[in-house]
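1. no sequence for this one, just the structure:
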């Protein structure tokens, strides 16, 4: 039994199971990376056809990122408007729960 088995629950380890919130948060992080990378590429590419293609992909990626962010905010899995103190407190609480 490997790490993936533990993460996805094949070992009956409930604390290590990836939930919807974890997967969605990871998708949001990856989406942000894609938007950032595409934005950098669009500004650095010299070929107009490639620039146009990348700009269209950037627009699509931004829209997907917004939809994903809205979903996480709606489910209260992501709270971008919380104060820094609230965010830190929530992170500490989640870490303590993960350790237990």
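-> Happy to help now that I have it. Here the structure is a predicted model, which is why all the values come from computation and not from measurement. Numbering: from 1, shown residues only.
2. rest of the way, CA atoms for contacts and neighbours
-> Will do.
3. ok, how many other residues are close to residue 56?
-> 14 (other C-alpha atoms under 10 Å).
4. Following the chain onward from the helix or strand that contains it, which element is next?
-> Assigning secondary structure by DSSP states H and E places residue 56 in helix 48-74. Counting by DSSP H and E, the element after helix 48-74 in chain order, helix or strand, is helix 84-99.
5. ok, and here's another one to check against it:
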């Protein structure tokens, strides 16, 4: 059963470094949001300090991932907005096809 599922995934899904990076960035964003909400709603200063420290680590990690993505050319934040929209549209068409 396991081999069958692995074969289905390998045959139907193309996973490269960019896809993994997007997944990591999405997870980091969700985690940072969780730590921010926890820090804002914590009942004691000690908990607030713990959550704030964790939030700082999450932001630093997200920054490192974003810089890596820019250096690899996967993200182009300095392109004109119309170029960014065109690129996003083409990528969405590739997903659909």
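-> That came through, no problem. Everything numeric here is computed off the predicted structure, so don't read it as measured data.
6. picking up where we left off before, which residues in the second structure does the helix holding residue 56 of the first structure align to?
-> Counting by TM-score structural alignment, helix 48-74 of the first structure falls onto residues 45-71 of the second structure.
7. Next, the buried residues of that stretch.
-> Using 16 or more other C-alpha atoms under 10 Å as the test for burial, stretch 45-71 of the second structure gives 48, 51-52, 54-55, 58-59, 61-62, 65-66, 69.
8. Format these as a markdown table; extra columns: distance to residue 31 of the second structure.
-> Output for the buried residues of stretch 45-71 of the second structure, formatted as a markdown table (distance: C-alpha to C-alpha, whole Å):
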| residue | distance to residue 31 of the second structure |
| --- | --- |
| 48 | 16 |
| 51 | 11 |
| 52 | 12 |
| 54 | 10 |
| 55 | 8 |
| 58 | 7 |
| 59 | 10 |
| 61 | 11 |
| 62 | 10 |
| 65 | 14 |
| 66 | 15 |
| 69 | 19 |
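9. For the residue positioned nearest the centre of the first structure, list the residues it contacts.
-> In the first structure, the centroid-proximal residue (C-alpha atoms, centre = their mean) is residue 28; its distance is 2.1 Å. Contact analysis of residue 28 of the first structure by C-alpha atoms under 8 Å, 6 or more residues apart in numbering lists 65, 68-69.
10. now with 6 Å?
-> Contact analysis of residue 28 of the first structure by C-alpha atoms under 6 Å, 6 or more residues apart in numbering lists nothing.
11. Against residue 37 of the second structure, how distant is the alignment partner in the second structure of it?
-> Aligning on TM-score structural alignment places residue 28 of the first structure opposite residue 25 in the second structure. Computed as C-alpha to C-alpha, to the nearest Å, the residue 25 of the second structure to residue 37 of the second structure distance reads 18 Å.
12. Good, we can wrap up now.
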